[in-house]
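Participant: the following comprises the amino acid sequence and a computationally predicted model.
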Amino acid sequence: MKNQRFFPKRLFLWSLFRQATSLTFTFLVVGFLSWFALDRIAMSPFAFFLVALGIGLATALVAQLLHLRRLLIPLGRLIEKTRSLRQFPFDLESAEMDFGEDDPGEWFELDRALNQLGQTLRVKTIQLSREKTQARAIMASVSEAVLAISKDRDVLFYNPQMAMLLNIKEGLKDEPVSSILRQPDVLRTYEKSLEIGKALREEVTLNDPRTGGQRHFLLSVSPLEKKHNQEIYGAVGMFYDITELKAAERVRIEFVGNVSHELRTPLTSISGYLQTVIQDINQKKYDDVNKFLSIVQNNVNRLKSLVNDLLDLSNLESGRDIHPDWISTQEVTELVIRQVPSKEHWVATSFESKEVYADFDRVSQVLRNLFENAIRYVPKGKHIWISWKSHGEGEVCLHVKDDGPGIEEKHQSRLFERFYRVDKSRARMDGGTGIGLSLVKHIVQRHGGRIELISKEGQGSEFICHFPNPKASKS
């Protein structure tokens, strides 16, 4: 059913009444003049009628002007009030009623409607401003990058994280999204979400202008709909950075592969030699049994060392507490030297710092791994120096230095990774587990310190373990 148009009935009746009153008054003036002055003025009846008519019309015109003024003054006040609605905040004083119920026509209803509209507009404007401020704060505080585009593929909005990620400059709103994003997989995800009108999740890659490399993201795109008719007018995407998760997954896969290989190699050797021993015993051949069992024992020890190192590494990474105390640097050094055979190398020690605040067992583990590595890779007859020094007032440092072949620069950044080896075949042949230096790094870091490597190919290597010294006066 079609809505009926509003008709200002009261204003119409009021105007009609005023018009009728003016016409009636005109006729009364003309009639009165004709009756009262016709016999007293020396002019023809027609001329007198015209004069009376002119006077009546002039009187009616004055009355009409007064009527129009009475009609238009309220209209002017309403126009001024309507203009004030465009200002923010809406002036509450202008919201006071300018008309009374006895004002002509529907001016009172119109005035009241404008006041209600102004007050509603004020509330909605304040609410919209508050929601806009909250939305900006939320967008700025979100750690993920956010980008919204329109159906025409123009930029609607983006947050500071997105601007930082893509090195976006100010003033790109309403610009084509292709001017800041050129990755086909990202644009394709937005296009598909706009096309089907559903949320989508895809893994994408973006070039990071800050590092020059690529970063991996889980892109979640959802269509933007108008509230009143659910018409899609754009799409918003949130970029969840999963680069570190990808790296962790890659490390996990490599770790599982390395552990499997490290376990399989000695187990295969143990299985093969045990089968040979069983066959020799069955054939009553005992000449090589002791040699084969010695090889089995060495592989068992290698497996035991690998498992122990893995358990230690797991405990350190899970945050298991260490138990630091003031320990003698000379005592822990001499203990390790006695435990590790080193007769084929020249070993020198010095103790500028007599004590270090650390866990005795963990520090001996650090020194043992560094010392064994030096013995394993430094040729016979070369030198190994172990020294404890004070670096300023806040650190006690363990130095393990050699004059061996040194380490190439390309290996140094990855040397402390689990199962990373410079010379893989030699390390396995010499019984290394591949996680000794990684274990050293974690132990030093759990003490609040750091490890440093100084090495040049052909000029030897020096490992420096920095331990915090909470009481420098005791060093």
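Facilitator: That came in fine, so what should we check first?

Participant: only C-alpha atoms for contact and neighbour calcs from this point on.
Facilitator: Will do.

Participant: let me see the contact set for residue 339.
Facilitator: Residue 339 is in contact with no residue at all, counting by Cα atoms under 8 Å, 6 or more residues apart in numbering.

Participant: alongside the first one, take a look at this:
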Amino acid sequence: MSWIWLRVLLTAALVLLGGVIGHLFGGGERRELQGALAGIAGGLLVFIVRDIWRGHQLLRWLSGGAIGAEPPRMGGFWGEMATRIERALRSRERSAANERDRLAQFLSAIEASPNGVLLLDASEQIEWCNALAADHLGLDRHRDLRQRVTNLVRAPAFVAMLQARAFEQPVQIPQPDGSGLLSVIVRSYGDGQRLVLTQDITERERADAMRRDFVANVSHEIRTPLTVVAGFVETLTNLPLSEVERKRVLALMAQQTQRMQSLVGDLLTLARLEGSPRPSSDAWLPLARLGSAVEMDARGLSAGRHRLSFDWGDEVELAGNEAELLSAVTNLVSNAVRYTPESGQIEVHWRQRPEGAGEITVRDTGPGIAAEHLPRLTERFYRVDGSRSRDTGGTGLGLAIVKHVAQRHGGELLIDSTPGQGSCFTLVLPAMRVRLPAGRVAVSQP
């Protein structure tokens, strides 16, 4: 408060100075009084003019945009006012900057949300949306602001929900381009405003459909041999059979039982592959040992009906799970044996690519597969010819197992087939899972 006393002293000094000047130059008692009064008035006028000038400087500073500009440097009342105004403005600017930062962080968090977020006002006009919501609903984040959402998103279920104010349950609507399915949730907040959340549930719905199909397929695949076995049991129980007939029935029952065992075994293999960690990349096994087991099974299954040839390379080693790799290669070779007619040829060979990756290729001279079936061959229970697959003893899970094994080892399964010209299945393993003896150099073979 020092400026108050300074202001009082300055006013008193000016009045006193004006009185002294008036007294000295007044001449006569009456004129001395008039001169003193004139001096006092002059002193006050000087003070008022000085005050008006400083007030003008302060107003000019404020009207010119006080933030960022230096306030006028002056003492007294106006200097104190300028200092306090500057302090208040800077404090308000810091508060506003903090609020802007918090708002920016909040919006960044919403942008990072796995859900689309859309804000509607009381008139259902778009106030704000994140990039994901714009992508889900086919909106332009900037151009469509202040537009009524039902003019842009016309899915009947969504429009009906907004009109009925029925926000208890989410609705499902197709994406504008028809490529997927969205789940939309609406919640009220504020003064009639709406929060709209969107989520892409395409993959979830596809997975649910696959699970339903899987359960249905498993039930069907198990029910068929069970029905056969139950029928034969009833036949053995109720009908007198000759020894030849009885042996035939028992053989068919054994065949169906083996089919169920194979199916359950493949299901357990798939479950184990999906639920276990990735195979180690430092557990090495000789490819020749794996190939020997595959070759023995193939020759037993073929029983001399096919021309078989095997080439497992020279002292190649693979890193991975031996049981999984054996299952994958055995499935490929067994399929070739089952689907290749008698006297057909089956070739299994190893090749290392120039970049170090390795390939186990199974090529047959079977009937081949049409191109439209190739993308779906690794789906569980997918069959090109269901009746023929069952006749050959297949479960419909073999290629699904091979695909899982390849992916778990960082590789892939390649399929090439032409109707009437046979098929070629190639299990590719990455370079990090292939090694040769020290000093050997990989040679690429055609």
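Facilitator: Good, I have the coordinates. Bear in mind that the values here come from a model prediction, so they are computed numbers and not experimental data.

Participant: show me where the second structure has its strands.
Facilitator: When secondary structure is read from DSSP state E, the second structure shows strands at 116-120, 126-129, 171-174, 181-189, 193-200, 284-286, 307-311, 317-319, 345-352, 358-364, 412-418, 422-429, 434-435.

Participant: so what secondary structure elements neighbour the fifth one?
Facilitator: Spelled out, that is strand 193-200 of the second structure. Strand 193-200 of the second structure is packed against strand 116-120, helix 131-137, strand 181-189, with contacts defined by 3 or more Cα pairs under 8 Å, 6 or more residues apart in numbering; DSSP states H and E.

Participant: for it, what is the distance to the chain centroid?
Facilitator: 18 Å (Cα atoms, centre = their mean, to the nearest Å).

Participant: for the last one, same thing?
Facilitator: Distance, stretch centre to chain centre, for strand 434-435 of the second structure: 34 Å (Cα atoms, centre = their mean).

Participant: what of stretch 286-296 of the second structure?
Facilitator: Averaged C-alpha coordinates place stretch 286-296 of the second structure at 41 Å from its chain's average position (Cα atoms, centre = their mean).

Participant: same question, stretch 171-190 of the first structure
Facilitator: Averaging C-alpha positions (Cα atoms, centre = their mean) puts stretch 171-190 of the first structure 19 Å from its chain's average.

Participant: contacts for that stretch, please.
Facilitator: When contacts are taken as Cα under 8 Å, 6+ apart, the neighbours of stretch 171-190 of the first structure outside the stretch itself are 149, 153-157, 166, 168, 200, 202, 204-206, 219, 221, 235, 237.

Participant: quick one: buried residues of it?
Facilitator: With burial defined by 16 or more other Cα atoms under 10 Å, the residues of stretch 171-190 of the first structure counted as buried are 172, 176, 177, 186, 189, 190.

Participant: nearest to residue 215 of the first structure, of those?
Facilitator: For these, the minimum distance to residue 215 of the first structure (Cα to Cα) is 12.9 Å, reached by residue 186.

Participant: from residue 243 of the first structure, how far off is that closest one?
Facilitator: For residue 186 of the first structure, the distance to residue 243 of the first structure under the criterion Cα to Cα, to the nearest Å works out to 16 Å.

Participant: can you count the residues close to residue 191 of the second structure?
Facilitator: When neighbours are counted by other Cα atoms under 10 Å, residue 191 of the second structure registers 8.

Participant: contacts only, for the residue nearest to it when sequence neighbours are not counted.
Facilitator: In this structure, residue 191 of the second structure finds its nearest non-sequential neighbour in residue 122, 7.0 Å apart by Cα to Cα, 6 or more residues apart in numbering. Residues in contact with residue 122 of the second structure, defined by Cα under 8 Å, 6+ apart, are 191, 192, 193, 194.
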